[in-house]
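Engineer: Sharing a sequence plus its predicted fold:
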Amino acid sequence: MKLTTAQALVRFLAAQYTERDGRRHRLIAATWGIFGHGNVAGIGQALLETGPDAMPFLQGRNEQAMVHAAVGYARQCGRLSAHAVTSSIGPGATNLVTGAALATVNRIPVLLLPGDTFATRPADPVLQQIEIPYAGDLSVNDTLRPVSRYFDRITRPEALIPAALQAARVLADPVHTGAVTLALPQDVQAEVHDWPPGFFAERVWHVRRPRPDREELAEAARAVRAAARPLLIAGGGIRHSAAQAALAAFAEATGIPVASTQAGKGALPYDHPADVGGVGHTGTATADELARGADLVIAAGTRLTDFTTASATLFQNPAVRFIGLNLDAYDAHKLAARPLVADAREALDELRHAVAGHRVAPAYETAYQQAKRAWERRVDQAYAVPAAEEDAPPTQAQVLGLLDGLVDADDILINAAGSLPGDLHKLWRARSADQYHVEYGYSCMGYEIPAALGTALAAPGRPVWALVGDGTYLMNPTEIVTAVQEGVPIKLVILDNHGYASIGGLSAAVGGEGFGTAYRFRGPDGAYDGAPLPVDLAANAASLGMAVIRTRTLGDLRKALAEARAADRPTCVYAQTRTPDTVSGPPPAQAWWDVPVAETATRAAAVRAREEYDRQAAQRRRHL
């Protein structure tokens, strides 16, 4: 069959499927694109000729945002279905890098198809080609190599066959998935080749569920039985494996409390007796106290990042040991853990049977459940709206409280950066396994709006909220236009606090005095401490096609959120927040996070911060 390379690739992708637990899914359900001279006559023409029934097309406005939208879609689909993203050469391709890093860090599949410079080099250099004197075979697309799980450059049409098969394999791999890049020179995209029919045959990629090794399982069971104060930390692997029911059954059988990372929050609903909330720097007091005293930590489906381990200061029991329950052996061995390398659902089910009849001491169970109830009272206090404040601007925690009173298990909340991830991890009451969608592996500003679009495409009919601060909004609002174009009724909540409030607070804590973090005019001494900038984010969102509801008070906000939830078009709620006070603000961090402080300084704030840094860093442990 004679087709161009681009036509063959699109036809190949349209015939790829994943299968897990007897259910099939399109591997690549749609392709995002912005067309330029690197792909308009290749992939663009191929998508047009193949048609939307075989390969739906979505028109984006920013290459990075298209990747974020694809990540949101794939995460909502349990990584069983993904999107492709095509770009031109040059700036279009390099704009993909941030999104690719985010996908790979979070282990979410996305296929990147950037155009590339001519393989045949008819003219050298061509437009947007970066000349590298010591290497003629490099292009800007090589910046995608370190952030891709698989990378290949298709310099001959026939090279597409093995590369496309490898790309599909990695996209469907539950361990090694992430960004997959096939760089496509623009001349090769349009070159014809006689393709074997088998290349376009329907192909199903089975997503495996490896069971645990018998010896590793027996060792883990012995550790569970011997532990007096065990704690399970649920990471994103619980969600990716759809292991929530297995986790609940394990917790109910053993009484072991379950804390969660940002990616794992929602693995148990907030009102499950064993759920003790987020763990680590942004965690709850309940979970962090359990972690400090735990003699056994079962790290299930988590990468154990510095936020989770409080930069290696959280697990303070001298006798603490770890079980690394993970599909990836690299993660399973972290903190010198006893590895339990397996699919999370299979491992939790088999471990529950292996410890049948064992349960933690009643006093331990009673104590952590009492601590959990105490924490919930602190959440109620942070969320509270006294009658006297109904006409006042909201705190950020009160915004979350109003949402908490409005949503049900169908709603999905999306966030990634700023101070909101910390407040959400500590305070949010997740009602369903997929309600809490906080991207904190890369914590990428600008993720929320496009991810909400991709998530809504994967979950039609469900209310999807993008929660952003003013700093994040200004980074990347472009896919509002796409949501309007496609009629996807995402709900955007903009919290305007006139600057980078999260990093401003961190700066103050580490002796930086909030330098360079406010959105203000320069004052008399040249610092950014003058009046707030006259930026109207609500007007901007309206100019991009959104319905916008401005609010000034808590009473306004309560009505606006309900109106947005019921809306059938993209709708924005704009709120200017006030600085939280000690009554209505969220509780402070319950564990440390290592941000280095100047070892020598003349300003008093930095000197004090260094003293506190040295005190906290002294608690750091290496678990061996």
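Structural biologist: Perfect, thanks for sending it. Numbering: from 1, shown residues only.

Engineer: When you work out contacts or count neighbours from here on, use the C-alpha atoms and nothing else.
Structural biologist: OK.

Engineer: how close does Trp375 get to Ser260?
Structural biologist: 15 Å (Cα to Cα, to the nearest Å).

Engineer: more neighbours, these two?
Structural biologist: Neighbours per residue, other Cα atoms under 10 Å: of Trp375 and Ser260, the larger number sits with Ser260, 30 against 21.

Engineer: What residues does that one make contact with?
Structural biologist: Ser260 sits next to Ile233, Ala234, Gly235, Gly266, Ala267, Val276, Gly277, Gly278, Val279 when contact means Cα atoms under 8 Å, 6 or more residues apart in numbering.

Engineer: hang on, isn't the last one packed against Arg292?
Structural biologist: Translated: Val279. No. If you go by Cα atoms under 8 Å, Val279 and Arg292 don't touch, sitting 10.6 Å apart.

Engineer: Which parts of the stretch 201-350 of the chain are helices?
Structural biologist: With helices called from DSSP state H, counting those that start in this stretch, the stretch 201-350 of the chain shows them at 214-226, 236-240, 244-254, 285-293, 306-309, 329-332, 344-354.

Engineer: what about Gly60, neighbour count?
Structural biologist: Gly60 has 25 nearby residues by other Cα under 10 Å.

Engineer: now do the one 4 residues further on
Structural biologist: With neighbours defined by other Cα under 10 Å, the count for Gln64 comes to 23.

Engineer: And what about it, helix, strand or coil?
Structural biologist: When classified by DSSP: H, G, I helix; E, B strand; the rest coil, Gln64 comes out as helix.

Engineer: pretty sure it is in contact with Leu102, am I right?
Structural biologist: No. With contact defined as Cα under 8 Å, Gln64 does not reach Leu102; the gap is 10.0 Å.

Engineer: the more surrounded of Val279 and Arg292?
Structural biologist: Counted by other Cα under 10 Å, Val279 and Arg292 do not tie: Val279 has more neighbours, with 32 against 16.

Engineer: Below is an additional structure, to be compared with the one above:
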Amino acid sequence: MTVIESRPTTKGGSGPRTRTMTVAQALVEFLANQWTVDGDHRERTIPGVYGIFGHGNVAGIGQALQQLHHDQPGLMPYHQARNEQAMVHQSVGWARMRRRRSTFASAASVGPGAANMLTGAALATANRMPALLLPSDTFATRVADPVLQQLELPHDIGIQVSDAFRPLSRFFDRVQRPEQVFSIALAAMRVLTDPAETGAVTIALPEDVQAETLEVPLEFLQPREWHLRRPLPERAPLLRAIAAIRAAKRPMIVAGGGVIYSGAEDALAALVEATGIPVGTSQAGGGSLLWDHPQNLGGIGATGTTAANRIAAEADLVIGIGTRYSDFTTASRTVFQSDGVTFVNINVASFDAYKHGTQLPVIADARETLEAITDALQDWAVTPEHARRIAHEKAEWDAVVDAAFEPSGRSLPGQAEIIGAVQGSSDPRDVIVQAAGSLPGDLHKLWRVRDSLGYHVEYAFSCMGYEIAGGIGVRRAAPDRDVIVMVGDGSYLMLHSELVTAVAEGIKIIVVLIQNHGYASIGHLSETVGSERFGTQYRYLDPEAQDFQGDRRLPIDLAANARSYGVTTIEIQPGASAIDDLRAAVTAAKAADVATLIHINSDPLLYAPDGEGWWDVPVAAISTLPSTQHARTEYLEQQARQKPLLG
């Protein structure tokens, strides 16, 4: 048997120096030497690799990581995971905390391992978050077809599981021959570090090609810098936007995630302090302006506050900054009600800048654009009357939140009380992490963000199961902050196994698990559309009715589940002191240096205050159920308020 060592060689005497390496070895070492530069800030683009190994990658990526760890310890750290989807969630959690300057690579084996990452790919792309995916593929030579876990589609033998990543990725390629790895790796890095194009980046790696050798130019393995683009606004679009703002009577800003990723929080504060323009934030924009800033009206849209939604309803000019304008942000196009409302959309991506038919797009970096607009509006401000209206609505909503946070003394507290207790026991720099269920809506309205990176709600994909894995990624990216993961029992059951990762690596996260024996969010939504909470409760199957609508709850003990993983677990018993006990538990968890799960029961029928937003979920046009008939009538009334929003 001939063993080819990875070693420097010289081809042709005076030619470029090369090293004989496998494709996987070359790719791993290449990734270890990539750097992102953002102004004066420089950091590793790919600081580590998550991997779950199978026959598709154990001899390729797995061997390469082990060899590099042996030869150059610490150059490319490897981290275990318990689920391939969770690897990508951890990468996204990290990436957001690093303002999209870096992310992790996630390596999976052939077939089911690769397929498990599809949800993560969709989440990364929907959130405009960089994530590098390295799914393994079947033999490029096809010498052993069909291999274990290979698809066989008679109409196209070349299609494999990895092809499913194509529509979910911002970049996809497959290394069919060893020498392709050079151009593919460079192209992948370009997309990962492009603020306008970033998302899931997928490099499919056939298992045989991973282990094949090639001559690798040393230049490919040298440190390489990728400078983030911060495009300046063009003069003409900028002047048109400024003129539109000056002409507006009731302008409003919608601050999205682009404010955070650009590091434009100070620039946004400077603009609104100079002009008095109010701000409503999307989920991704939480933290772009701190909660107690006079111009911050809180979340906007379907899960927004009355303050933001009432001011938005009268706005004659909407200044969208780094927002995708999702249906939740626009309340399914019902939140902006003023006739002739105009949109100025500031976004690094033209795709988002042109939304709602605007004729006033500014395709540029958020921070650079805000600074330019502020300079031009030093002599302009909203009217005193509008300023008083803004202050009144903010004060009124703040009082509503104060009341919602007051303990009720009920044996089973409502979710608003639980949020208030967690908020009151946390520190300003703590990070709240959430993704799915009723919690995102309640947090959007109620959580008082006290740090620009303190609010981490994944809501572009709202992926059940993101919370714990994403929280681990957040903590890994910000080890000096406490990370508080709030999760309902439905989402917890989707992907709780990453608690083992937290225990294995000593990663401290605080998980507040709210037990309500079912899907609280969809249960409420089911009621509003007339479906009577069908299929949303965890109950025993009724053998006679053949449904799960009875009163016999399942004997689920999720606290015991967490404890079995080695996680410190605190159980809050139902009773009048539940909220006080929760506060004490959060305080104790913050003082500890290990992962802690706090289990508390809640009443899913106690809802947070209404923010006067709406979400378009179509109701059956015809039904024999009176509940559905009633819901259809209400739906048509709300639908009549929708506007095309052509600006």
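Structural biologist: Okay, I see it. Please read all numbers here as calculations on a predicted model, not as lab measurements.

Engineer: picking up where we left off before, columns distance to Val510 of the first structure on top of the contacts of Ser260 of the first structure, output as CSV?
Structural biologist: As requested, the contacts of Ser260 of the first structure are exported to CSV (distance: Cα to Cα, whole Å):
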residue, distance to Val510 of the first structure
Ile233, 29
Ala234, 30
Gly235, 29
Gly266, 32
Ala267, 33
Val276, 29
Gly277, 27
Gly278, 24
Val279, 22
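
Engineer: So which of these are in strands?
Structural biologist: Ile233, Ala234, Val276, Gly277, Gly278 (DSSP state E).

Engineer: aligned partner of the fourth one in the second structure?
Structural biologist: The alignment partner of Gly277 of the first structure in the second structure, by TM-score structural alignment, is Gly298.

Engineer: repeat for the second one
Structural biologist: Residue-level alignment of Ala234 of the first structure against the second structure, with TM-score structural alignment as criterion, gives Ala255.

Engineer: residue contacts, its match?
Structural biologist: Counted by Cα under 8 Å, 6+ apart, Ala255 of the second structure has contacts Val279, Gly280, Thr281, Ser282, Gly285, Ser288, Gly320, Ile321, Gly322, Thr323.

Engineer: Just put these in a markdown table and tack on distance to Val28 of the second structure.
Structural biologist: Formatted as a markdown table, the contacts of Ala255 of the second structure follow (distance: Cα to Cα, whole Å):
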| residue | distance to Val28 of the second structure |
| --- | --- |
| Val279 | 44 |
| Gly280 | 43 |
| Thr281 | 39 |
| Ser282 | 37 |
| Gly285 | 34 |
| Ser288 | 36 |
| Gly320 | 40 |
| Ile321 | 37 |
| Gly322 | 33 |
| Thr323 | 34 |
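
Engineer: Narrow the residues you listed to those in strands?
Structural biologist: Filtering the contacts of Ala255 of the second structure for strands - DSSP E - leaves Val279, Gly280, Thr281, Gly320, Ile321.

Engineer: Among the residues you listed, which one sits closest to Leu582 of the second structure?
Structural biologist: Closest approach between these and Leu582 of the second structure, by Cα to Cα: Thr281, at 28.6 Å.

Engineer: if I look at the residue nearest to the spatial centre of the second structure, how far off is Ala436 of the second structure?
Structural biologist: Nearest residue to the geometric centre of the second structure (Cα atoms, centre = their mean): Glu458, 3.3 Å. Using Cα to Cα, one gets 8 Å for the distance from Glu458 of the second structure to Ala436 of the second structure.

Engineer: again, but for Leu289 of the second structure
Structural biologist: For Leu289 of the second structure, the distance to Ala436 of the second structure - Cα to Cα - is 23 Å.

Engineer: What about the counterpart of Asp614 of the first structure in the second structure, how many residues nearby?
Structural biologist: Aligned by TM-score structural alignment, Asp614 of the first structure pairs with Leu636 of the second structure. Neighbour count of Leu636 of the second structure, defined by other Cα under 10 Å: 13.

Engineer: In terms of helices and strands, where is Leu636 of the second structure?
Structural biologist: Element membership of Leu636 of the second structure, judged by DSSP states H and E, is helix 626-639.

Engineer: mean deviation of that helix from the first structure?
Structural biologist: Aligned to the first structure and superposed, helix 626-639 of the second structure gives a mean residue distance of 0.6 Å (mean Cα distance after the TM-score superposition for the first structure).

Engineer: if we can go back for a sec, possible to save the ones in strands among the contacts of Ala255 of the second structure as CSV with distance to Leu218 of the second structure?
Structural biologist: Converted to CSV, those look like this (distance: Cα to Cα, whole Å):
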residue, distance to Leu218 of the second structure
Val279, 51
Gly280, 50
Thr281, 47
Gly320, 46
Ile321, 42
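
Engineer: In contact with the equivalent of Ala598 of the first structure over in the second structure, which residues?
Structural biologist: For Ala598 of the first structure, the aligned residue in the second structure is Ala620 (criterion: TM-score structural alignment). By Cα under 8 Å, 6+ apart, Ala620 of the second structure lies in contact with Thr628, Arg632.

Engineer: mind checking how far Ala620 of the second structure is from Gly530 of the second structure?
Structural biologist: 9 Å.

Engineer: overlap in contacts of these two?
Structural biologist: If you check Ala620 of the second structure and Gly530 against Cα under 8 Å, 6+ apart, the residues they both contact are Thr628, Arg632.

Engineer: Now check the second structure for the residue matching His83 of the first structure.
Structural biologist: Counting by TM-score structural alignment, the partner of His83 of the first structure is Phe104.

Engineer: Could you do Leu325 of the first structure as well?
Structural biologist: Checking TM-score structural alignment: Leu325 of the first structure goes with Ile346.

Engineer: likewise Tyr447 of the first structure?
Structural biologist: Tyr447 of the first structure maps onto Tyr466 in the second structure, with residues paired by TM-score structural alignment.

Engineer: ok, back up a step: residues in contact with the match of His83 of the first structure?
Structural biologist: With Cα under 8 Å, 6+ apart, Phe104 of the second structure has these contacts: Thr45, Ile46, Pro47, Gly48, Val49, Tyr50, Val88, Ser91, Trp94, Ala131, Leu132.
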